[in-house]
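> okay, sequence plus prediction incoming.
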Amino acid sequence: MPASIEAQINAIYRNESRRVRATLIRLLKDFDLAEEATQDAFAAALQQWPTDGVPNNPRAWLVSTGRFKAIDHVRRRARFQTALMDIADALEAAISDSEEWDEDRLEDDQLRLIFTCCHPSLAPEAQLALTLREVCGLTTEAIARAFLTTPSTLAQRIVRAKHKIRDAKIPYEIPSRSELPARLDAVLQVIYLVFNEGYSASSGNELIRQELAQEAIRLGRLVAELLPEAEALGLLALMLIQDSRHHARLDAQGDLIRLEDQDRTLWNREQIAEGAALIQRALPTGEAHSYCIQAAIALLHAEAPHFAETDWREIAGFYDLLLRINPSPIVELNRAVAIAMRDGPAAGLALIDALLARGQLNDYHLAHAARAELLQQLGEQPAAITAFETALSLTQQATEQRFLQRRLALLK
């Protein structure tokens, strides 16, 4: 196989496989059958494209091929279970070529899938787990780590959610406008989780999975167009501003560059300006939503000409507000860092120590890394080394591991 064709297929798999699977889930109305059909479609591409060339619309080709592969698969099984022949006939009759090749419909299929996975009849933890697996393509092991549970327990949760969708005949569709507000929070939370996994991967060799971050932004735009409420606009603004820095976050070797050391000329000013405009649209509603506040904090970082000119007093004030409306240990940790920048490392360290003393975030590597940085600033080198070592033992991410190892080497 020509190397260029193989590289193209690998790139299409990275960027399009989740969308292909989402469309096949809608068409086939079966998660597992759609997963198998997606793999079969890419296997067919590996065989045919080196000879025939890459089609003009690879995604539509893959959807069409996957659909026929699935129907063939069901027909083969029908030899042993005659009831499946009716299912195969129904699948073939229900899918028209015009629907299959409708680009607008294909574009919206991931959003349809998110709304399906976030249906209110599913438990909240099942909604998140199923979406991260089916929309993001995260492994069961990675999701289990995020949920602090075992892969087997997480897998059972996902299987039960799929069966619920099938047995309750939950439709693969974007709900009506009257139903959207009740479903919005769960969908926004899932899109934010998708973005976070792209912005800072929970495990693996690559810290940034840009294709996931871009997909989350694309989905965020669709939701903001469907329902331009303050929280949807705020989330889109937050993602745009955070993503604006991605070219400056890693060096040529793929190692992490801290915010204070980043080359700010590499930040995408168009995305920052778009995020600022979205915040201005959201603020007049008079409602203080979590995503809007986080976006405002991100904007203060983005608009500072230099790290030394960051308005930490304003940022700490926003964290005070965020803690009141969305109390969580992560918000407390970020607030502690902001207060350390405003009032000195001892003030921030006291807050982090109190947080850890309550038994919260003891297994969160960034809490120990932040504590280590403050201890180092206070000249407490042995304690800083211990804290860095704890952080290193807790992270599953190769880029962060290298960063913490460098910090430890400097101290030692």
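Good, I have the coordinates.
> C-alpha from now on. contacts and neighbour counts both.
Noted.
> strands of this protein, start to end?
203-204, 396-397 (DSSP state E).
> comparing those, which comes out most buried?
Mean neighbour count, computed with mean count of other C-alpha atoms under 10 Å, is highest for strand 396-397 among the strands of the chain, reaching a mean of 17.
> dropping in the other structure now:
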Amino acid sequence: MTPAHAEIARLYQQHQRAVLATLIRLLGDFDQAEDACHEAFIAALAQWPEHGLPTNPRAWLVSAGRFKAIDKWRHQQHEQSMAELPQLASEPQDTDSSWLTDDELRLVFTCCHPALAIEARLALTLREICGLTTEQVARAFLQSPVTIAQRIVRAKQKIRNAAIPYQVPSDQQLPERLDAVLKVIYLLFNEGYHQSSGEQLLSCELTVQAIRLAEQLLPLFPDAEVKGLLALMWLQQSRSKARLDPEGEVVLLAEQDRALWDQRLITQGIRLTEQALQSGRVGPYALQAAIAAVHAESPTAADTDWAQIIGLYDLLLRLQPSAVVALNRAVAFGQLHGAAAALTLLLPLQQELAAYHLYYVALADCYKKQQQWSLATDALQQALQLCQLEPERRLLQRQLQQMSPH
């Protein structure tokens, strides 16, 4: 691979979604924009190695993609007068929400259309706009890839059949889409912070993408939950350098070197969490940020205020009852009240979390603390069978080897 081709590959990874977002805004059609985006990168592969990279590669790609689409329209619509064609090349007039200047954020709002079911909105946006694979989206929802693929296909069909336009919503339409947009950003960050499969625990590209979207959103919506979500991501991101050892192996929270935590992000996150909690309209993201803040403020793992964390999980369960939240609360409960107490909360969750490997990791930890080695081994093996992230699989295998003498 030549240096020019390597640079194009890097630019594709870095800018492809942003170029696509801009083309969808300009062309008003997702399928045509996707074709135009691919055509633009093909043109870059043909021209850049010979003529050199343009000064602004992203603008070049957008321009090339837009004119590729116009050429295609010229061939497909002979009856259309040539006088109409220049209108296709000019940017459409924005709605009164033109202050949404980030094309990717605009497109997330556009795709979170209330005509679609919330699950379809999230799956479609994560897959088509944020660039997650179908498998990654499926694991975010603890569902099968087939189910998610069918959901995305049905969403696209509904968009076509109902002629739902890819238009930036007006000011009045934005608030009704905000919850879905926040959920998209939250799930995007989660996949980057703890990837569901592959060779790497982290994807900095995804976490930075999610944080950037939230930072763009905050001045537009200084809402408590926007603050809570951004604070949560800052606080989680602050631990990134401590989550892997020099050999790239996973380091659990209790064993992390807290001197490696980013104090700037922690300060920002705690300040924003306090603002969200003081608003009087506390939501799930603000509560999760508060939980992350308790960890961030603890000088050592032993100093963690587990009683406060349990209280926050109690509030979170009322607002957002789910088996995963109940699992996290059970783990915190065990830290304060012991493994036997945690097991009484964990065992009833087994049916709902049968496909979730972290559930079995929690079970194994409780069994180990009670020296129930056989049950702990079974739980770890079940977790290993379900886990698809290689660094985590290696951690589970090391834990199984440590149990072998017992």
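All right, it came through fine. All figures in this text were calculated on a predicted structure; none of them were measured in a lab.
> picking up where we left off before, make CSV from the strands of the first structure and add distance to A144 of the first structure to it.
Shown next, in CSV, are the strands of the first structure (distance: least, C-alpha to C-alpha, whole Å):
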stretch, distance to A144 of the first structure
strand 203-204, 12
strand 396-397, 13
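> L355 of the first structure: which of these is closest?
Closest approach to L355 of the first structure among these (C-alpha to C-alpha): strand 396-397, 22.4 Å.
> so how far is Q210 of the first structure from H247 of the first structure?
The spacing between H247 of the first structure and Q210 of the first structure, counted by C-alpha to C-alpha, to the nearest Å, is 10 Å.
> more neighbours, these two?
Q210 (19 against 15; other C-alpha atoms under 10 Å).
> what sits closest to the residue mapped onto the more buried one from the second structure if chain neighbours are left out?
When the second structure is aligned by TM-score structural alignment, Q210 of the first structure is paired with C204. Nearest residue to C204 of the second structure in three dimensions, chain neighbours excluded: G192, at 6.3 Å (C-alpha to C-alpha, 6 or more residues apart in numbering).
> map that neighbour onto the first structure.
Counting by TM-score structural alignment, G192 of the second structure corresponds to G198 in the first structure.
> that match against E211, yeah?
Yes - judged on C-alpha atoms under 8 Å, G198 of the first structure makes contact with E211 at a distance of 7.0 Å.
> which residues are in contact with R393 of the second structure?
Contacts for R393 of the second structure were tallied using C-alpha atoms under 8 Å, 6 or more residues apart in numbering; they are L384, C387.
> aligned to it, what sits in the first structure?
By TM-score structural alignment, R393 of the second structure lines up with Q401.
> what separates that match from D255 of the first structure, distance-wise?
Counting by C-alpha to C-alpha, the separation of Q401 of the first structure from D255 of the first structure is 10 Å.
> ok, A296 of the first structure - how many residues close by?
For A296 of the first structure, using other C-alpha under 10 Å, the count is 24.
> alignment lookup: it to the second structure.
Checking TM-score structural alignment: A296 of the first structure goes with A290.
> the nearest residue to its match once chain neighbours are set aside and P57 of the second structure, how far apart?
Of all residues not flanking A290 of the second structure in the chain, T273 sits nearest, at 6.2 Å (C-alpha to C-alpha, 6+ apart). From T273 of the second structure across to P57 of the second structure, the span is 38 Å (C-alpha to C-alpha).
> give me the more crowded residue out of the two.
Taking other C-alpha under 10 Å, T273 of the second structure and P57 do not tie; T273 has more neighbours (29 against 15).
> pretty sure the more buried one contacts K227?
Yes - counting by C-alpha under 8 Å, T273 of the second structure does reach K227; the two are 6.9 Å apart.
> joint contacts of these two?
Joint contacts of T273 of the second structure and K227 (C-alpha under 8 Å, 6+ apart) are A286.
> how close does the spatially closest residue to E99 of the first structure that is not a sequence neighbour sit to I25 of the first structure?
Spatial nearest neighbour of E99 of the first structure, excluding adjacent residues (C-alpha to C-alpha, 6+ apart): R105 at 7.5 Å. Note on R105 of the first structure: its distance to I25 of the first structure, by C-alpha to C-alpha, is 13 Å.
> brilliant, that's me finished.
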